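In: sequence plus predicted model, see below.
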Amino acid sequence: MTNGADRITKDLVEGAADLRVALGRLVRRLRQGYVVGEATLSESSVLSRLDRDGPATPGYLAEQERVKPQAIGATLAGLVDRGLVARRPDAADGRRVLMSVTEAGRKLLTDRRSLNTQRVARALADGFDAEERRRLLEVIPLLERLADEL
């Protein structure tokens, strides 16, 4: 089994660098539009993961989000304080805690009135034609897989 190094070409390295720069710009622009009370990018990621994958331990979430346990603890504490995530003992192992998204958390995830979501939708509508929008939306699962691989 190879480690993939033999498949890394100059073009692939250049493309990876371009992707990193483009995504970095996108994330910075999204952060600039942050409104107090709205979920941060970290909070949105954790909420989405809990909604998609179901209840999980803080350790599992830290591993999946590629952050330290202390960082996930702070993120989860903020989400619990706002009623977006609930903690409960694991029925299979009472020593563990499971985190799950609440109805309020699900509402926040699906709320299409979010300022950042509206900003992105407006940019897509105003700056891209139908084919470009379709292509951008189709790549989302690939970007999620890439994030999981890093």
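Out: Sure thing, it's come through.
In: C-alpha from now on. contacts and neighbour counts both.
Out: Will do.
In: excluding its backbone neighbours, what's nearest the residue nearest the centre of the chain?
Out: Central residue of the chain (Cα atoms, centre = their mean): residue 45, 2.9 Å from the mean position. Spatial nearest neighbour of residue 45, excluding adjacent residues (Cα to Cα, 6 or more residues apart in numbering): residue 65 at 7.9 Å.
In: take the one below as the second:
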Amino acid sequence: MSEADRTEELAVELMASITVFVAAARKANPAGGLSAAEISALLRIKRAGETTSAAVARLEGISPQAMGATIAALEARSLVEREKDADDGRRILLRATDAGRELLDARRDSRTHALAHVLAERFDDDELATLGAAAPLLERLAEGL
């Protein structure tokens, strides 16, 4: 088997494993009625502190119009708020509300607890070390996509 074939095979295996992992994580921790797009946008807004709808749309790879609908849904649930930029009154800044941050924190804590439980119950020390070493590699892989 050539190097290119091995790389292609690894890519297929990784995509399958990651897909199964993400599906299991979502099933174990429902999004509280939010769509995947809404969760992703809320996460980006929370991480940024303050940002614009256009900036979030660029990061998500969707149109500003589509992001506008996502932001409107989050705002209707009081998870984000809009405010005029003090330095440029034409710009509208978004920030996560306390309720938005609390929802994300509770979701993260629940997921972290569930994952920690599975790690403790089903993996030995060597496997835990391997997973620990793989984590930054998976992040670097995601950054390259």
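Out: Received, thanks. Not measured: the values here are computed from a predicted model.
In: circling back: what residue of the second structure matches up with the residue nearest to residue 45 of the first structure?
Out: When the second structure is aligned by TM-score structural alignment, residue 65 of the first structure is paired with residue 60.
In: same question for residue 108 of the first structure.
Out: The criterion is TM-score structural alignment: under it, residue 108 of the first structure has residue 103 as its aligned partner in the second structure.
In: neighbours of its match, just the number please.
Out: 17 (other Cα atoms under 10 Å).
In: where's it, which helix or strand?
Out: helix 98-122 (DSSP states H and E).
In: follow-up on the earlier one: how far away is the residue nearest to the centre of the first structure from residue 126 of the first structure?
Out: Separation of residue 45 of the first structure from residue 126 of the first structure (Cα to Cα, to the nearest Å) stands at 26 Å.
In: quick one: the helix or strand following the helix holding residue 103 of the second structure to helix 98-122, angle?
Out: Per DSSP H and E, the first helix or strand lying C-terminal to helix 98-122 of the second structure is helix 125-144. Interaxial angle of helix 125-144 of the second structure relative to helix 98-122 (axes from the mean of the first three to the mean of the last three Cα atoms, to 10 degrees): 140 degrees.
In: residue range in the first structure corresponding to stretch 10-23 of the second structure, please.
Out: Counting by TM-score structural alignment, stretch 10-23 of the second structure corresponds to 15-28 in the first structure.
In: and that stretch, how far from the second structure on average?
Out: Following the fit onto the second structure, the mean deviation recorded for stretch 15-28 of the first structure is 1.7 Å by mean Cα distance after the TM-score superposition for the first structure.
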